[in-house]
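Student: following is a predicted model, sequence given first.
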Amino acid sequence: MVTNENKKVLYIGVTNNIQKRLSQHHFDSINSKKSFAGKYNCYYLLYYEQFDSIELAIAREKELKKWRREKKERLISSFNPTWEFLNHQVI
């Protein structure tokens, strides 16, 4: 899950290369703003999960996208209590 600088917008997505995807979101937010993440400047990582299977990852993404904001906030807080940006902590 990524957010904007003010932590007002949450974006959920799946990738097999998290650093590359964060860079793409950042580039789009500065340049074309064609994607949701780019339009709303969502490139600050707050929460992530790892899966061995793309099918499981996609199923989890779909599940999380159905959640209300409050439930997403509780999930983020359980993993990252201070809502620190984790961009430089992921490999």
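Tutor: Looks like it came in fine.
Student: C-alpha from now on. contacts and neighbour counts both.
Tutor: Will do.
Student: now the helices for the protein?
Tutor: 18-30, 36-39, 54-66, 69-79 (DSSP state H).
Student: list the contacts of the first one.
Tutor: What that stands for is helix 18-30. 15, 34-35, 37-45, 87, 90-91 (CA atoms under 8 Å, 6 or more residues apart in numbering).
Student: swap in 6 Å and give it another go.
Tutor: 37-39, 41, 43 (CA atoms under 6 Å, 6 or more residues apart in numbering).
Student: and the last one, by the same measure?
Tutor: Outside helix 69-79, the residues within contact range by CA under 6 Å, 6+ apart are Tyr47.
Student: next, the buried residues of it.
Tutor: 72-73, 76 (16 or more other CA atoms under 10 Å).
Student: second one coming, line it up with the first:
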Amino acid sequence: MYIYLLKNPAHTVLYTGITNDLERRLYEHAQNLGNASRFTGRYQCNLLVYFEVCADAVQAIAREKEIKGWSRAKKKALIATTNSDW
């Protein structure tokens, strides 16, 4: 399982999600780009800036909830640990 963070081209929105197939999920996000009924489409979030691998779905869901509760500054600091150029 993966936890991932996407950003939009303007760096104004961060999206946190989980999946068991990161490549497929990123493709799906790209296909919904511009679809106003989807968060990632409405805000054009399709640029991967961070991901983590989790042992199972329970751990991934817990980590996703933890990250979603963080401030933007804390999320940016997490991203910078592995992606300083984001």
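Tutor: Now that the structure is in, tell me what you want to look at. Worth saying up front: this structure is predicted, and the values here are computed from it rather than measured.
Student: I'd like the buried residues of helix 69-79 of the first structure laid out as JSON lines, including distance to Lys66 of the first structure.
Tutor: Formatted as JSON lines, the buried residues of helix 69-79 of the first structure follow (distance: CA to CA, whole Å):
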{"residue": "Lys72", "distance to Lys66 of the first structure": "10"}
{"residue": "Glu73", "distance to Lys66 of the first structure": "13"}
{"residue": "Ile76", "distance to Lys66 of the first structure": "15"}
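Student: picking that back up, any idea which of the helices of the first structure is most buried?
Tutor: Most buried of those, by mean neighbour count (mean count of other CA atoms under 10 Å): helix 36-39, with a mean of 18.
Student: mean deviation of it from the second structure?
Tutor: Here the mean offset of helix 36-39 of the first structure against the second structure after fitting is 0.9 Å, by mean CA distance after the TM-score superposition for the first structure.
Student: kindly name the residues of the second structure that line up with that helix.
Tutor: Aligned by TM-score structural alignment, helix 36-39 of the first structure falls on residues 39-42 of the second structure.
Student: picking that back up, distance to Val2 of the first structure added to the helices of the first structure, as a markdown table?
Tutor: Output for the helices of the first structure, formatted as a markdown table (distance: least, CA to CA, whole Å):
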| stretch | distance to Val2 of the first structure |
| --- | --- |
| helix 18-30 | 9 |
| helix 36-39 | 8 |
| helix 54-66 | 13 |
| helix 69-79 | 10 |
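Student: what sits closest to Ala37 of the first structure if chain neighbours are left out?
Tutor: Nearest in space to Ala37 of the first structure, with sequence neighbours left out and distances taken as CA to CA, 6 or more residues apart in numbering, is His25 at 5.9 Å.
Student: what residue in the second structure is paired with the one you found?
Tutor: Counting by TM-score structural alignment, the partner of His25 of the first structure is His29.
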